[in-house]
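Chemist: sequence and predicted structure, then a few things I'm wondering about:
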Amino acid sequence: METPHHHDPKLVRTLILDELFDQSLYRALREISPDKDAQKVLDELVQVEIQHLAFWQKFFDSTLDTLDLGRRVKLRVIVLACRLFGTTAVHLILEAIEVYGVRKYLSLWKSYQGQPLGDALKGILMDEFKHEDTLVTQLTERKINAEKIRNIFLGLNDGLVEILGAVSGFFGAFGDAVMVLIAASTTAVAGSLSMAAGAFLALNSEKEVKTTESLKRQFLGEEAHSADMEEQPFGSAVVVGASYFAGAMIPVLPVLFGATNAVISVLTAGLVIIVVSTVLAFLSGMNVRRRIVMNLVIITAAVIITYAIGIAAKTLWGISV
């Protein structure tokens, strides 16, 4: 490229630092991964990220080559998680990084089509698509179900938000910790059973539909696709129900240990929702900050609305303990 291109400094910084972060992460994971195949993939990714970084530095005529504090902290946290949880975590991290990269570059390509930056993004996107396919294949071969892991965190999120709202409403209506504990615990159990049953019925119905379609194709002499499903109805129901109940217990435990109002439950739930939102956003390739803000807004609205309903019920219908 003969001449540098000038764009928003924030965009330039993001593109260069993201490539530098990915390169640094892949190098770090290469050092701690015991899986030979994963090491090979990581070696390939490091080389590609070196090319991408050099490309953007030349494209924007930039000498930026040092990670900022936020990315350095993020890098250490991810590497620590991979040390703790091993190969499964490494594969999930790789998949999440590639998904985020594809979404980011597609969004930029859409905005800059017909411009030099849009043309430059085409080559980067081709690399990203190839890497994603490679990583998905690696995950499939190892039977790592990323969707199931996401479902665990979604279950935690649902249980936490729903029962936090219930705790707030019950405190507004009853004002008595014992009654709140009984009512919230009962609601948590009922909710987890309902979620488990819903997951079981949904997957069981999907399995029946696939089986019917497979038999239909066999009858017509067509090529029949396997009706086997990676997610089994009963196992998935247990996972969904258990994760929902675990999330539901987060706002209930402060009451169990002596809280006399909803404040501690709200603060505890807020801290946990930040962690859960971060994990969910990262695994899904979403903007982490946007996901955290969205969930915090949701739980704030849930607390305010349910507490107001509890107060109204107590005032209008004379609920008392």
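Modeler: Sure, I can see it.

Chemist: going forward, measure contacts between C-alpha atoms and count neighbours the same way
Modeler: Fine.

Chemist: spit out the contact partners of the residue nearest to the spatial centre of the chain.
Modeler: Centroid check for the chain by C-alpha atoms, centre = their mean gives residue 280 as the closest residue, at 1.6 Å. Contacts for residue 280 (C-alpha atoms under 8 Å, 6 or more residues apart in numbering) come out as 150, 153-154.

Chemist: just those residues now: which is nearest residue 275?
Modeler: residue 153 (10.0 Å; C-alpha to C-alpha).

Chemist: next up, identify which helix or strand the closest one is on.
Modeler: In the assignment (DSSP states H and E), residue 153 maps to helix 146-173.

Chemist: how much space between the residue nearest to the centre of the chain and residue 196?
Modeler: Separation of residue 280 from residue 196 (C-alpha to C-alpha, to the nearest Å) stands at 20 Å.

Chemist: can you check residue 241 too?
Modeler: Counting by C-alpha to C-alpha, the gap from residue 241 to residue 196 is 4 Å.

Chemist: go ahead and confirm residue 118 touches residue 108.
Modeler: Yes: judged on C-alpha atoms under 8 Å, residue 118 makes contact with residue 108 at a distance of 7.3 Å.

Chemist: what's the nearest residue to residue 89 if we skip its chain neighbours?
Modeler: residue 82 (5.1 Å; C-alpha to C-alpha, 6 or more residues apart in numbering).

Chemist: this is the other structure I want to compare:
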Amino acid sequence: MTYTEEQHQLMLNYQQTEITAYHLYTYLAKKEKNPANKKIITRIANDELKHAEIWKKYTKETVDPKKLSILWFKFLYLIFGFTFTIRLSEKNEDSGIVMYEKLADVIPDISKIIEEEERHEEELINLLDEERLQYVGSMVLGLNDALVEITGTIAGLTFAMANNRLVAMSAIVTGIAATLSMAASNYLAEKADGHHNPFKSSLFTGATYLIAVILLVLPYLLLPPDMYIAAFVTMLVIVIALIAFFNYYIAIAKEQSFKKPFLQMLIISFSVMIISYIIGILAKKWLGVDVG
């Protein structure tokens, strides 16, 4: 059968996508410690290789994998873990399935490929049991409390003190104390609820809280003392980025909505900041505080 140049190029692209997926899943299989997960991912990798060979029958060419794509997914795996990487990869597979159907009339094996791709997704979803996702609640608690408490504190201090170093010092002391308090409270709460590992849960809460504190205070440490407006604006950008980043991770890893929780966390954080800002200005005026 003769194919148009466009169809031939499409098949080459799909062939490259499949061989790239083969190398990616092979890498993930080597990294996965759970024997059952490793076995399933290895089988999926082999299926991807078979898909690449099917396309090769029609293209009559050999293609190399997308090395940058593989490096990107390896990076995602190291940073975000197994579940996030797999979910994101599957989203790419889903878009590929839609594209495959455009060649259904000229490629007899296309239905087999689509069927296997759909089975891949189901198998992957069933094996996603990453430990860190068992502590999402603890991470949400740590991040949400840090964003609400520390951003509120910094907002109030920024315009009351008008000095980046003083704001940073106060926020660091408050943040460290709050981190220890949050971790301890989470440990006691999880232990009382009979959680199998309350210590690890408290670590996730404390670590998330502390990371948020460091990122929020950073502008006040890096910018000159008198540039408190610039530091405050930079902190606002970091707050939005943190909320977006965390909710995107959860949305992909747990297949949940992104928009609603993102807006909820954003509204709560900024509402507290506005209230704290007003309190800071009023406190400075009523108490006659002048740190200049």
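Modeler: Yep, that arrived. These numbers were taken from a predicted model, which means no experiment stands behind them.

Chemist: quick one: the strand or helix carrying the residue nearest to residue 89 of the first structure to chain centroid distance?
Modeler: Residue 82 of the first structure belongs to helix 69-111 when assigned by DSSP H and E. Relative to the centre of its chain, helix 69-111 of the first structure is centred 11 Å away, using C-alpha atoms, centre = their mean, to the nearest Å.

Chemist: which elements pack onto that helix?
Modeler: Applying 3 or more C-alpha pairs under 8 Å, 6 or more residues apart in numbering; DSSP states H and E, one finds that helix 69-111 of the first structure contacts helix 9-32, helix 116-141, helix 263-284.

Chemist: tell me the angle the first one makes with helix 69-111.
Modeler: In this structure, helix 9-32 of the first structure runs at an angle of 120 degrees to helix 69-111, with axes from the mean of the first three to the mean of the last three C-alpha atoms, to 10 degrees as the basis.

Chemist: what comes up buried for helix 9-32 of the first structure?
Modeler: 12, 15-30 (16 or more other C-alpha atoms under 10 Å).

Chemist: what's residue 303 of the first structure aligned with over in the second structure?
Modeler: In the second structure, the residue matched to residue 303 of the first structure (TM-score structural alignment) is residue 273.

Chemist: any idea how far the nearest residue to its match once chain neighbours are set aside is from residue 92 of the second structure?
Modeler: Nearest residue to residue 273 of the second structure, sequence neighbours excluded (C-alpha to C-alpha, 6+ apart): residue 152, at 4.3 Å. Distance, residue 152 of the second structure to residue 92 of the second structure, using C-alpha to C-alpha: 39 Å.

Chemist: ok, those two, which is more surrounded?
Modeler: Higher neighbour count among residue 152 of the second structure and residue 92: residue 152, with 23 against 12, using other C-alpha atoms under 10 Å.

Chemist: tell me how far the more buried one lies from residue 179 of the second structure.
Modeler: In terms of C-alpha to C-alpha, residue 152 of the second structure sits 15 Å off from residue 179 of the second structure.

Chemist: and the residue nearest to residue 273 of the second structure, what pairs with it in the first structure?
Modeler: Checking TM-score structural alignment: residue 152 of the second structure goes with residue 165.

Chemist: contacting residues around its match?
Modeler: 299, 302-303, 306-307.

Chemist: got TSV for those, with secondary structure too?
Modeler: Formatted as TSV, these follow (DSSP: H, G, I helix; E, B strand; the rest coil):
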residue	secondary structure
299	helix
302	helix
303	helix
306	helix
307	helix
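
Chemist: closest to residue 186 of the first structure among those?
Modeler: The closest of the contacts of residue 165 of the first structure, once distances to residue 186 of the first structure are taken by C-alpha to C-alpha, is residue 306, at 17.0 Å.

Chemist: and the gap between that closest one and residue 27 of the first structure?
Modeler: From residue 306 of the first structure to residue 27 of the first structure the distance is 48 Å (C-alpha to C-alpha).

Chemist: cool, residue 140 of the first structure as well?
Modeler: 23 Å.

Chemist: repeat for residue 149 of the first structure
Modeler: 25 Å.

Chemist: residue 285 of the first structure too?
Modeler: Counting by C-alpha to C-alpha - residue 285 of the first structure and residue 27 of the first structure are separated by 21 Å.
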